[in-house]
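**Q** Give me the fold of what follows.
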Amino acid sequence: MRTLGNVLWFLLAGWWLALLYVFAGIVAFVLIITIPFGIASFRLAGFVLWPFGRRTEFRRDAGLLSVIGNILWILLLGWELAIAHLVAGLLLCVTIVGIPFGIACWKMVPLALLPLGQRIVPIRHPSEDPFAATPGPRR
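**A** Below you'll find the model as predicted:
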């Protein structure tokens, strides 16, 4: 089911959202000081391209630099990517088939705004899937 969800996601929104992240990463690599933003953007491009079966979690060892970096990220690149997720989610919700994908797209807005200090991890149990339409019971 994850594979089908990822293929549909890729066809409907994943490829062009990932392209936006790649473009943001290239822009961030232009200046030497924003290379960490570019690395984060490329990492998120891979996640946005194929999100089902993975999730993000905050790293406990992320410190003050990631907070400052996230503030700069929001000002420079994050707000544009967040708007792209909002628009994509709205467009996906126009059809009944696209509603779960639109909701999944909206769940990525915080990630688009605050990418530093987060890591992408595989899902070990289906109840952990943040993009599932109906989450299962938590244990």
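**Q** When you work out contacts or count neighbours from here on, use the C-alpha atoms and nothing else.
**A** Fine.
**Q** Would you agree Y21 is in contact with F42?
**A** Yes - Y21 sits in contact with F42 when judged by CA atoms under 8 Å, with a separation of 6.4 Å.
**Q** more neighbours, the two?
**A** Neighbour totals were compared for Y21 and F42, and Y21 leads with 25 against 21 (other CA atoms under 10 Å).
**Q** Provide a list of residues in contact with that one.
**A** 41-42, 44-45, 81 (CA atoms under 8 Å, 6 or more residues apart in numbering).
**Q** Which of those has the largest number of neighbours?
**A** Busiest of these [other CA under 10 Å] is S41, holding 27 neighbours.
**Q** For that one, which three-state class applies?
**A** helix (DSSP: H, G, I helix; E, B strand; the rest coil).
**Q** another one to check against the first:
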Amino acid sequence: MKVLGNILWLILGGGIVIAIEYFIGSLVLFISIVGIPFGLQTLKMASLVIWPFGRESRVHSRSSGCLYILTNLIWLIFGGIWIAITHAIFGLVLCLTIIGIPFGLQHFKFTSLAISPFGRDIVNVK
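**A** Presented below is the predicted three-dimensional model:
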């Protein structure tokens, strides 16, 4: 069922378009040395956006340091808020139809990841 949901996600939920945007954004961030950690996070987000059903992001135990707080704050100011707003709008629009509700819920999952991607791991769920 997860495979069918992921295939429908790529076609109907906008997964392929969003993943391409994340991938292009990560390539732009890799240009500078300062942007490399942010580029790695966008690649992590792109991998989740490509195949979201059966996977989730979890806060890992190492994420309590001040470096994670600082990088999440920088991320939020310079782009994370706009990504989160975009995912929230897509989630609301997709939840207007019964068929789009699972895809809208995935966008809401991405909203929380877009707000604070540092200190999170992408894990498979059973």
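**Q** TM-score them against each other, please.
**A** The TM-score (TM-score structural alignment, normalised by the length of structure 2) is 0.90; 124 aligned residues with a CA RMSD of 1.3 Å.
**Q** that older thread, which of the contacts of Y21 of structure 1 are still contacts in structure 2?
**A** Retained in structure 2 (both residues aligned by TM-score structural alignment, their matches' CA atoms under 8 Å) from the contacts of Y21 of structure 1: 41-42, 44-45.
**Q** and these as a markdown table, adding distance to P51 of structure 1?
**A** Shown next, in a markdown table, are those (distance: CA to CA, whole Å):
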| residue | distance to P51 of structure 1 |
| --- | --- |
| S41 | 15 |
| F42 | 14 |
| L44 | 10 |
| A45 | 10 |
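**Q** Could you check how far the nearest residue to P52 of structure 2 once chain neighbours are set aside is from I50 of structure 2?
**A** Leaving aside its sequence neighbours, P52 of structure 2 sits nearest to N6 (CA to CA, 6 or more residues apart in numbering; 6.6 Å). Distance of N6 of structure 2 to I50 of structure 2, given as CA to CA, to the nearest Å: 8 Å.
**Q** just G79 of structure 2 next, same as before
**A** 20 Å.
**Q** more crowded one of the two?
**A** I50 (19 against 12).
**Q** Is it correct that the more buried one is in contact with I11?
**A** No - I50 of structure 2 is not in contact with I11 according to CA under 8 Å; the separation is 10.7 Å.
**Q** What are the buried residues along stretch 30-38 of structure 2?
**A** 30, 36, 38 (16 or more other CA atoms under 10 Å).
**Q** Now, those residues that are in helices?
**A** 36, 38 (DSSP state H).
**Q** Could you dump the buried residues of stretch 30-38 of structure 2 into TSV and include distance to T97 of structure 2?
**A** Shown next, in TSV, are the buried residues of stretch 30-38 of structure 2 (distance: CA to CA, whole Å):
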residue	distance to T97 of structure 2
F30	38
I36	39
F38	34
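**Q** from the buried residues of stretch 30-38 of structure 2, which is closest to S63 of structure 2?
**A** S63 of structure 2 has its nearest neighbour among the buried residues of stretch 30-38 of structure 2 in F38, at 15.6 Å by CA to CA.
**Q** Can you tell me the closest non-neighbouring residue to that closest one?
**A** L29 (6.6 Å).
**Q** OK, contacts around that neighbour?
**A** 35-36, 38-39.
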